[in-house]
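# Below are the sequence and a predicted model; questions follow.
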Amino acid sequence: MSTPINEAGLSGAVIDRDTATRLVEPLTDLVIRAGAAILAVSRVDLNIDGKPDGSPVTDADLVADRIIGEGLTRLAPNIPAISEERVHLARSSLRGSFFLIDPLDGTKEYLAGRSEFTVNLALVSEGTPLLGIIGAPALGLIWRGLVGQGAQRLTTSGSSTGVATAIHTRRIPQLGLPWVAAVSRSHGDARTEAFIGRRPGAVRSVLGSAVKFGRVAEGSVDIYPRLAPTSEWDIAAGHAIVTAAGGKVADARGNALKFGQETSNFIVPEFVAWGDPAAAD
């Protein structure tokens, strides 16, 4: 059993980098367990409900949320945990450190029988994602990163993991070579298309869920723009991983994103994940 992070390690409810480092492995284990539970749910006999925003929620979302929620209560009982499935319990503004969870990102992909759905878990400190873990259980992959200490990709099989491989974003494509842009299969919009269109010859890589952040972090995709509103739990883990891998996540003007702020209502108006920070500048 993992040892809880006690108050001495929290520094007044702010998790520092050393404490976050100790959390990487037990949090990775939680993401793997949640992913295994999703895979164990039958998609044939699935209960599907609609949320107020019209998006679906399933048995798989709820079982993954329960595993992560219970695990975080044991590991860091003094740190708030905000989940997509329990956001109604959240305060309007969060200070210090808190967890952001999307127990099943890409529910539409999951319901369509595709493999590109993820479990997203982020640790946010002072409004900025510090640690992120994205698990893609049907792909057998984990991406994780701790800002200032690098990012990794792991393979998974059931509850076991393979060797962790260091990953890094790639630089701006050389003159004459096309940009590779990650685009959503389910959430296209005109502003994002126009943004990509300003990069002549850009190749679109159509992907689902937070897998797009993983591909930017590992250097197979150059840029992932979404110039339309999305939720903080959709992008916080990816923000940390891309940043840890050497990239940058900002708004369309290059300004930093802040999470858990009083005016945000957990909505991010727009963002661009850049593999090369120089491109954002």
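Okay, I see it.
# Could you use CA atoms for every contact and neighbour count after this?
Will do.
# For the stretch 1-150 of the chain, which segments count as strands?
Assigned by DSSP state E, counting those that start in this stretch, the strands in the stretch 1-150 of the chain fall at 48-50, 56-58, 81-83, 97-105, 118-125, 128-136, 141-146, 150-157.
# Against which helices or strands is the fifth one packed?
The reference is to strand 118-125. Using 3 or more C-alpha pairs under 8 Å, 6 or more residues apart in numbering; DSSP states H and E, the elements in contact with strand 118-125 are helix 17-40, strand 97-105, strand 128-136, helix 232-244.
# can you list the residues that contact the last one?
Spelled out, that is helix 232-244. Contact with helix 232-244 is made by 83-84, 100-102, 105, 120-124, 129-134, 143-151, 169, 210, 213-214, 216-217, 248-249, 259, 266-268, 273, 275, as judged by C-alpha atoms under 8 Å, 6 or more residues apart in numbering.
# Please apply the same query to the longest one.
Helix 17-40 is contacted from outside by 2, 5, 9-10, 60-61, 63-65, 67-68, 71, 103, 118-121, 130-131, 133-138, 146, 156, 158-159, using C-alpha under 8 Å, 6+ apart.
# same thing but 7 Å
2, 9, 60, 63-64, 67-68, 71, 119, 133, 135, 137, 158-159 (C-alpha atoms under 7 Å, 6 or more residues apart in numbering).
# Over to the third one?
With C-alpha under 7 Å, 6+ apart as the test, strand 128-136 has contacts from 28, 31-32, 35, 116-124, 141-147, 236-241, 258-259.
# swap the cut-off to 6 Å and go again
The contact list for strand 128-136, computed with C-alpha atoms under 6 Å, 6 or more residues apart in numbering, reads 118-124, 142-147, 236-237, 240-241, 258.
# ok, Val203 touching Val180?
Yes: contact criterion C-alpha atoms under 6 Å: Val203 and Val180 qualify, at 4.8 Å.
# shared neighbours of these two, which are they?
Common contacts of Val203 and Val180 (C-alpha under 6 Å, 6+ apart): none found.
# More neighbours: which of those two?
Neighbour comparison, Val203 and Val180: the larger count goes to Val180, with 21 against 17 (by other C-alpha atoms under 10 Å).
# looking at the strands of the stretch 1-150 of the chain, which is closest to Ser42?
Smallest distance to Ser42 across the strands of the stretch 1-150 of the chain (C-alpha to C-alpha): 10.8 Å, for strand 56-58.
# this is the comparison structure:
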Amino acid sequence: MEAVFRELALRAGDVIMEIYEADDFDVKTKSDDSPVTAADEAADALISAGLRAAFPDVLLVTEEQSASHTQTADTFIIVDPLDGTKEFINRRGDFTVNIAFVENGVPTRGVVYAPARERLFYTNASGESVEEAGPFAKDKVGPQAKIAVSSPDNAALLVVASKSHRDQATDDYINKYSVSDMKSAGSSLKFCLIATGEADIYPRLGRTMEWDTAAGHAVLNGAGGAVIRFDDHTPLKYGKSEYANPFFIAHAPGVDLKRG
């Protein structure tokens, strides 16, 4: 499964970068007022076709196909073909391709590819998370390094927060911690920064959907981290109504978590 996810993510990344590097591209607005580009749509078509061919009996849920949002199953594949569309539009580079496999509410396999950053993260056949070194070839896997979360220093935590969705509530919560460094990042890269030990905690007090988080969540799980609900600190589960997430906290074990 990881080989198919990896190849499709890389192919989608090529399509996305071709549009990203063009002189101009159209931006449309969806019914929920969020932006969508030709890159979102082209990547979605490519990934969906590949996944349906490889896994015809598994439910496929994708951000760009609203008809898939009403279907439910315990086991499914969930895709955000271009997470961080605002980063893409503003040419800031922090956008990712996300493909995840969910079993019984838990994302167990995932790939996060940031083509403009040339970073590729995924879970391997053992469920461990790795970062592959580029340049990337679709037909040949490059050197892989197993990644693992940090051992946090609660007197000097490394925090990562959203670049496009930062608000006062998030800042108020972060201020409950002793912070030595604060990073801003777009898209699902925030999960991956915790997975590699580049950050310790990522609180999200805002609306997200499961396709935004599942692949990054899988990568973080495979690196020894966790994602919990903000309200009661129970594990974040998948397959919820309309695939909508509550507020959550992604973190490395050892962080002295605060209540909101």
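In hand now; what should we look at? Keep in mind that this is a model prediction, so the values were computed, not measured.
# now what about the TM-score between them?
The TM-score (TM-score structural alignment, normalised by the length of structure 2) is 0.91; 254 aligned residues with a C-alpha RMSD of 1.9 Å.
# Any chance of TSV for the strands of the stretch 1-150 of structure 1, columns distance to Thr19 of structure 1?
Formatted as TSV, the strands of the stretch 1-150 of structure 1 follow (distance: least, C-alpha to C-alpha, whole Å):
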stretch	distance to Thr19 of structure 1
strand 48-50	38
strand 56-58	33
strand 81-83	17
strand 97-105	12
strand 118-125	11
strand 128-136	11
strand 141-146	11
strand 150-157	16
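# I'd like these written out as a markdown table, with mean neighbour count added.
A markdown table is the format used below for the strands of the stretch 1-150 of structure 1 (neighbours: other C-alpha atoms under 10 Å):
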| stretch | mean neighbour count |
| --- | --- |
| strand 48-50 | 11 |
| strand 56-58 | 17 |
| strand 81-83 | 23 |
| strand 97-105 | 27 |
| strand 118-125 | 29 |
| strand 128-136 | 28 |
| strand 141-146 | 27 |
| strand 150-157 | 20 |
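# And the ones you listed: which comes nearest Thr192 of structure 1?
Thr192 of structure 1 sits nearest to strand 97-105 of all these, at 20.1 Å, using C-alpha to C-alpha.
# between the closest one and strand 118-125, how big is the angle?
Orientation of strand 97-105 of structure 1 against strand 118-125 (axes from the mean of the first three to the mean of the last three C-alpha atoms, to 10 degrees) gives an angle of 170 degrees.
# okay, and strand 97-105 of structure 1 goes to which residues in structure 2?
Mapped onto structure 2 using TM-score structural alignment, strand 97-105 of structure 1 spans residues 75-83.
# after superposition, how close is the matching stretch to structure 1?
For stretch 75-83 of structure 2, the mean deviation from structure 1 after alignment is 0.6 Å (mean C-alpha distance after the TM-score superposition for structure 1).
# The stretch 151-281 of structure 1: helices as residue ranges?
Assigned by DSSP state H, counting those that start in this stretch, the stretch 151-281 of structure 1 shows helices spanning 190-197, 211-218, 232-244, 277-280.
# So which of the ones you listed is nearest Arg226 of structure 1?
With respect to Arg226 of structure 1, and counting by C-alpha to C-alpha, the nearest of the helices of the stretch 151-281 of structure 1 is helix 190-197 at 5.6 Å.
# What residues in structure 2 pair up with the closest one?
Under TM-score structural alignment, helix 190-197 of structure 1 corresponds to residues 168-175 of structure 2.
# From Lys108 of structure 1, how far out is the aligned partner of Thr37 of structure 2 in structure 1?
Alignment note (TM-score structural alignment): Thr37 of structure 2 maps to Thr58 of structure 1. Distance, Thr58 of structure 1 to Lys108 of structure 1, using C-alpha to C-alpha, to the nearest Å: 10 Å.
# How about the aligned partner of Ala148 of structure 2 in structure 1: what's its closest non-neighbour residue?
Under the alignment by TM-score structural alignment, Ala148 of structure 2 pairs with His168 in structure 1. Once flanking residues are discounted, His168 of structure 1 sits nearest to Ala245: 4.5 Å by C-alpha to C-alpha, 6 or more residues apart in numbering.
# The aligned partner of that neighbour in structure 2: neighbour count?
Alignment note (TM-score structural alignment): Ala245 of structure 1 maps to Ala223 of structure 2. Ala223 of structure 2 is flanked by 26 other residues according to other C-alpha under 10 Å.
# cool, the one 5 residues further on as well?
Burial of Ile228 of structure 2, expressed as a neighbour count using other C-alpha under 10 Å, amounts to 18.
# can you pull the contacts of it?
Applying C-alpha under 6 Å, 6+ apart, we find Ile228 of structure 2 in contact with 234-236, 248-249.
# switch the cut-off to 7 Å
234-236, 248-250.
# if we can go back for a sec, possible to save the helices and strands packed on strand 118-125 of structure 1 as CSV with distance to Asn78 of structure 1?
Output for these, formatted as CSV (distance: least, C-alpha to C-alpha, whole Å):
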stretch, distance to Asn78 of structure 1
helix 17-40, 13
strand 97-105, 9
strand 128-136, 17
helix 232-244, 20
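# who wins for proximity to Arg185 of structure 1 among these?
Arg185 of structure 1 sits nearest to strand 97-105 of all those, at 13.0 Å, using C-alpha to C-alpha.
# Would you mind pulling the contact partners of that closest one?
Outside strand 97-105 of structure 1, the residues that touch it by C-alpha under 7 Å, 6+ apart are 13-15, 61, 64-65, 79-84, 117-126, 209-210, 233-234.
# try it again with 8 Å
Contacts of strand 97-105 of structure 1 (C-alpha under 8 Å, 6+ apart): 13-15, 34, 60-62, 64-65, 68, 79-85, 117-127, 209-210, 232-234, 236-237.
# so stretch 194-202 of structure 2 corresponds to what in structure 1?
Alignment of stretch 194-202 of structure 2 against structure 1: residues 216-224, by TM-score structural alignment.
# Name the residues of that stretch that come out as buried.
By neighbour count on 16 or more other C-alpha atoms under 10 Å, the buried set for stretch 216-224 of structure 1 is 216-224.
# Looking at the residues you listed, which one is closest to Ser92 of structure 1?
The closest of those, once distances to Ser92 of structure 1 are taken by C-alpha to C-alpha, is Tyr224, at 28.2 Å.
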